[in-house]
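Participant: Please work out how this folds:
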Amino acid sequence: MAPTYYESDHVAPFLPQQSIFDYLLPSHPGVSPLPDWDPSLPAFIDASDGRTLSRADLRENALRLKTGLNALGVKRGNVACLWGMNSLEYVQAVYGCLAAGVVVSPANVAYSPEELAHQINNSGASVVFIQPALLPLLDKARAHIKHKIDPAHVILLRATQDKELAAAGIKTIYEVYGTPAAEAEHFDGSDSLETAWLCYSSGTTGLPKGVMTTHWNLTSQLQVSNVAYETLQSGPGGDVVMGSVPMSHIYGVTLSLLQPFSMGVPVVILPKFEEIAALEAIQKYKITHLLLVPPLFLLFVHSKNLDKYDLSSVRTAMSGAAPLSRELSEAFLARIPTAVALQGYGMTETTPNICTMNRSEAAGRDGWVGRLVPSYQARLVSPDTGLDVAPGEPGELWVRGPSVMKGYHNNPEATAATMAPGGWLKTGDVLVRDEHGWYKVVDRLKELIKYKGFQVPPAELEALLIQHPHVADAGVVGVWNDAQVTEMPRAYIVPHESLKIATEGEAASFAAHVQRFVHDKVAQHKKLRGGLVILDAIPKSPSGKILRKDLRTRAGKETEPVWGATRDRESKL
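Facilitator: The predicted model follows:
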């Protein structure tokens, strides 16, 4: 059938062509379309000690870092790698790089030396802002880095200096500060198409790829998100955001580092999500808006500490980076009844939001990811025929718009494989759209299991498995069966901590019970014919995505007992 183009029913806002720094912290009135927020408003708060950066502090420090970087020979267009957990120093490094026109390339704090070296080599980073604890790993990475990094270009993300590091000539970010520059670098008009951010994809398959995100991608994303996303209120008694998602991930970049700031709302920073620290922060700072991933929703559901804290300030909890099932959403809301669970959908390549929702429209929409944000056009395309599917049918989501990346850095082949003629980005995700313009993720195209020609979405089985009272977490992949010449669904599950499995017999009994639980609720082709494996933890990326390649590797090695797998012959289906 002919292409069907879907568009947002939100009113499209003005999309300025300017730097992300000028958009957020303009030097003159009338430069940015944003409100002229009070410079004394708190912008970022350290959850552990209460240190606070006001909007004025952040602007001044950014311009001071620009001067300091320029004095080191770092110029507009250079790339800085940021490697560390969330912190006030991390935030200031980001905004200082933006003021200097330096491309921000955040690295996953869990990287090995080889993985860090890959990102530095691919991005060409000449500056590294680093958490001190990671310095030994950077030293190991140097053997794999193809260009020299000046020791003066290694800058510590910490408030105080260490004598030994000072003797080695390594400075803290504060020691690099100069006098405030008169102006930040500007990227007006066509210059706004220059790269501002270089996030690396999570690498669920292959080496991570650098996603070139431009200034216009970012300003456009913030403008449209502020129309379609939850409207946060600034000022006393207003909203407070919990910033625990990694700022190295596009989810943290947009919805923690940038979007609340654009709305005059403070972010309480946690280095990473830890249950007690998060609960204490919610209570102490009266946090209203949580940024979470599905595994953290699950943690709240199973928490034994929740009732010890006052969480009544929480109004909304946003889920991103991976699908949130209706069942998990409902279980979360039962634990925090003042909250409304929101869900969005996007990817690094789209900066990230494609679909989102707000509190007023979320009721009855558990499991859905919202409506298109303004400025996007979308299509749903059959992966089998390459043609657009009929309304109401699932298809691969293709999108185009001003927040779609410029391409993959130094990887034209990957760019060409992801982009279709006409500027369409092929998301690789299968979604369905209802008659009201709401979208639901069916599954990841490359992760769909094909059992004898039938498609089995792993996410559907995972959502079902965690409904079992004794299953804390689950991941599902397809495993190949030579005898039947087909893939079969296999579940990897983590038993709830209250369940003590001491013997092989107990494990086999538990696995059989879970299999029956699933088999009674699914169609024939979705049964766990690939068996069930009990693990201590499901491998996941920092953003909460299940690392199915790791599960498939496990399946290939078959080092763990597999319970209830089909052998040579099976049912007629």
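Participant: from here on, contacts and neighbour counts on C-alpha atoms
Facilitator: Will do.
Participant: Tell me which residues touch the closest residue in space to residue 98 that isn't next to it in sequence, please.
Facilitator: Leaving aside its sequence neighbours, residue 98 sits nearest to residue 21 (CA to CA, 6 or more residues apart in numbering; 6.0 Å). For residue 21, the contact set (CA atoms under 8 Å, 6 or more residues apart in numbering) comprises 95, 98-99, 184.
Participant: Now residue 46: closest residue in space that isn't a chain neighbour?
Facilitator: Nearest one to residue 46, counting by CA to CA, 6+ apart, is residue 269 at 5.1 Å.
Participant: Assess the claim that that neighbour and residue 90 are in contact.
Facilitator: No - applying CA atoms under 8 Å as the test, residue 269 and residue 90 come out as separate, 10.4 Å apart.
Participant: Show residues contacting stretch 408-419.
Facilitator: 122-123, 209-212, 407, 425-427.
Participant: who's in contact with the spatially most central residue of the chain?
Facilitator: Residue closest to the average C-alpha location in the chain (CA atoms, centre = their mean): residue 251, at 3.8 Å. Shown in contact with residue 251 (CA under 8 Å, 6+ apart): 245, 320-321, 348, 352.
Participant: Tabulate the contacts of stretch 408-419 (JSON lines), appending distance to residue 361, secondary structure and neighbour count.
Facilitator: Converted to JSON lines, those look like this (distance: CA to CA, whole Å; DSSP: H, G, I helix; E, B strand; the rest coil; neighbours: other CA atoms under 10 Å):
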{"residue": "122", "distance to residue 361": "42", "secondary structure": "helix", "neighbour count": "17"}
{"residue": "123", "distance to residue 361": "41", "secondary structure": "helix", "neighbour count": "24"}
{"residue": "209", "distance to residue 361": "35", "secondary structure": "coil", "neighbour count": "23"}
{"residue": "210", "distance to residue 361": "35", "secondary structure": "strand", "neighbour count": "23"}
{"residue": "211", "distance to residue 361": "32", "secondary structure": "strand", "neighbour count": "26"}
{"residue": "212", "distance to residue 361": "33", "secondary structure": "strand", "neighbour count": "27"}
{"residue": "407", "distance to residue 361": "34", "secondary structure": "strand", "neighbour count": "22"}
{"residue": "425", "distance to residue 361": "28", "secondary structure": "strand", "neighbour count": "24"}
{"residue": "426", "distance to residue 361": "28", "secondary structure": "strand", "neighbour count": "18"}
{"residue": "427", "distance to residue 361": "25", "secondary structure": "strand", "neighbour count": "19"}
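Participant: want to put them side by side, so please do this one too:
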Amino acid sequence: MHEIQADGGPLQQIPDDLTISQFILDAHHPTRPVPTRPHPWLIEEATGREIGSDELRIRSFGLANALKIRWDIGEDDVVCLFSPNHVDYVVAIWAVHKLGGVVTTSNPAYTADELAYQLQLTKSRLIITHPEVVAVTLEAARLAGVSPDRIALFDPHPGSVHANLPDLISLGLKQQQVFTERRLKRGEGKTKLALLLFSSGTTGKPKAVMISHYSLIANLVQTGQYFRLTDDSFPSEQKRYKTGDVALGILPLFHAYGLHAVLMGCMFLRVTLVISPRFQFERMLQSIQQYRVTHLYLVPPQAVLLCKSPVVQKYDLSSVECLMCGAAPVSAELTEGLMRVFPKSVIGQGYGMTETATMISFLQLDRRIGTLGCAGILIPGMTARLVRPDGTFAGYGEPGELHLRSPALAMGYFDNPTATAETFKDGWLHTGDEVVINEDKEVFVIDRIKELIKVRGFQVAPSELEGHLFDHPDVADVCVVSIPDEYSGELPFAFVLLKEDARLRVQADPKAMTETKRVIMKHVSDHKARFKWLAGVEFVDVIPKTASGKLLRRVLRDRARSMPKRRIPALPHTKL
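Facilitator: The predicted structure is shown next:
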């Protein structure tokens, strides 16, 4: 058996001449449910303000007109969004797309150095940011050579000289239209770039994944066909969504899971989405109760809090009908804990990647609780094969690296032909994940061959931290591995070979050992986002490597996990 074809039959037609906003706002697809009554598309969590499709359409038009008037944003120009979640996040994306531009989204926890790298790589012409992170934005713009007058704010800020979206939208609606909305030719959707989303690789810094409008639309069609919401022959009790459902948008919109799977997915399925600026645990509980949330999309650390925090008992969570967890593997124990908190809810996992734009598998529709440890079943249009280390194909129930073929695959990595050639080969995506698929098409993710560390759902490339640690004057060699953590799933841990003078200093004074470890950890925390900070440092006499010089990371990872448990510096549990 070389290939595993997902069930669900051939995919229905995927439009290749529409942008993603035109597909969601102005088109209909046979897999998309028809609304039975008007409903808000978005709700602003803090105020309860409801926003419908007409308002989204008008605001997108107004902003597009203003972006053209003010900065002449046009074909293939890149606009960077650097902000916590905001109800105008999708308005900004669709406005740029109307002009033929491209959007790159950035983690608002980034340092100025990290943001500057993204701005330079993507050649961003404009940054739309938030008052909370404007200081970082200004420094990053300076480092990247972006003029301060090319910064706009999502919200007004007292004393700010920067334009803000409410004023820009007002300007665009008052002025005569100066742009022509970008219309795609037949087939152009497959090559017209929509998003540059960042994904860490196994080497160097994060890479920009090139996602076309067609890829985004294709995955929504795959999702719609999987859920069978318009299939009258499908049992109504197995239909996961209905008019009037409400989801909570606590996942970050800069991330493919939050942006595509949740935000655009809910819009396509006609589910109202409550936009939360960021994850705060008790605020999440309040919103579930206040807005009678029916659908929760979480990452494992959030699920852990639901299972362990006594605060949960103060709130009525009975409205929750479906809870999906993704971005990192979910243990059987965690699933069982969620079953106790939500005894009547559908509970399961999904699996996706930025490079597949986004979903690969979903929880089985005929089950209330997914198979423990299972990441769901392949969605229609997915073809998989499992490849052993010797290059031969594995069969059902046998582990192998997952290769995928799908109409939703990304176009590759921006300005990085080497990485593209390594990952996208002959129409197949080499995921780097070691997977088992059984005869029921259930997917079990065993390990990450590509060795990424998943911290609260965010990817951390060991090589990025290793490259940074090499710059420290005391470090001669280093290997970063993952260690398990109950809240974050995994955390990065560094094994360090000290330079000779530092080694002698540490040997002579136990206090010097503690201080050196602290300084090395601070070297990371001063320059990297919070989720990349080290959980600890261990000094070693040698960093094990193969004869060719490749790190034997698994050896040190096993050593780290066999070490006595230590107190790990607490990560803030209130936000991602």
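Participant: now, which of the contacts of residue 251 of the first structure sits nearest residue 195 of the first structure?
Facilitator: residue 348 (13.8 Å; CA to CA).
Participant: Can you find the partner of that closest one in the second structure?
Facilitator: The alignment partner of residue 348 of the first structure in the second structure, by TM-score structural alignment, is residue 354.
Participant: dump the residue contacts of its match.
Facilitator: 197, 199, 209, 256-257, 410.
Participant: and those, which two are the farthest apart?
Facilitator: 257 and 410 (14.7 Å).
Participant: Walking through the stretch 1-150 of the second structure, point out its strands one by one.
Facilitator: According to DSSP state E, counting those that start in this stretch, the stretch 1-150 of the second structure carries its strands in the segments 4-5, 42-44, 50-51, 78-82, 102-106, 124-129.
Participant: On the three-state scheme, the corresponding residue of the first structure for residue 422 of the second structure is what?
Facilitator: Under the alignment (TM-score structural alignment), residue 422 of the second structure maps onto residue 417 of the first structure. The three-state label given to residue 417 of the first structure by DSSP: H, G, I helix; E, B strand; the rest coil is helix.
Participant: Give me the distance between the residue nearest to residue 98 of the first structure and residue 474 of the first structure.
Facilitator: As judged by CA to CA, to the nearest Å, residue 21 of the first structure and residue 474 of the first structure stand 41 Å apart.
Participant: How about residue 63 of the first structure?
Facilitator: On the measure of CA to CA, residue 63 of the first structure and residue 474 of the first structure end up 47 Å apart.
Participant: same thing with residue 77 of the first structure?
Facilitator: 43 Å.
Participant: The two: which is more packed in?
Facilitator: Neighbour totals were compared for residue 77 of the first structure and residue 474, and residue 474 leads with 25 against 14 (other CA atoms under 10 Å).
Participant: From what I see, that one and residue 494 are in contact.
Facilitator: Yes - between residue 474 of the first structure and residue 494 there is a contact under CA under 8 Å: 6.2 Å.
Participant: Now the common contact residues for those two.
Facilitator: Contacts common to residue 474 of the first structure and residue 494, judged by CA under 8 Å, 6+ apart, are residue 538.
Participant: doesn't residue 482 of the second structure fall inside a strand?
Facilitator: Yes - assigned with three-state DSSP, residue 482 of the second structure falls within a strand.
Participant: give me every residue that touches it.
Facilitator: 453, 490-493, 557.
Participant: So which of those is the closest to residue 174 of the second structure?
Facilitator: Residue 174 of the second structure lies nearest to residue 453 out of these, by CA to CA, at 48.6 Å.
Participant: Report how many residues lie close to that closest one.
Facilitator: Residue 453 of the second structure: 25 neighbours (other CA under 10 Å).
Participant: ditto for residue 413 of the second structure
Facilitator: By other CA under 10 Å, neighbour count at residue 413 of the second structure equals 23.
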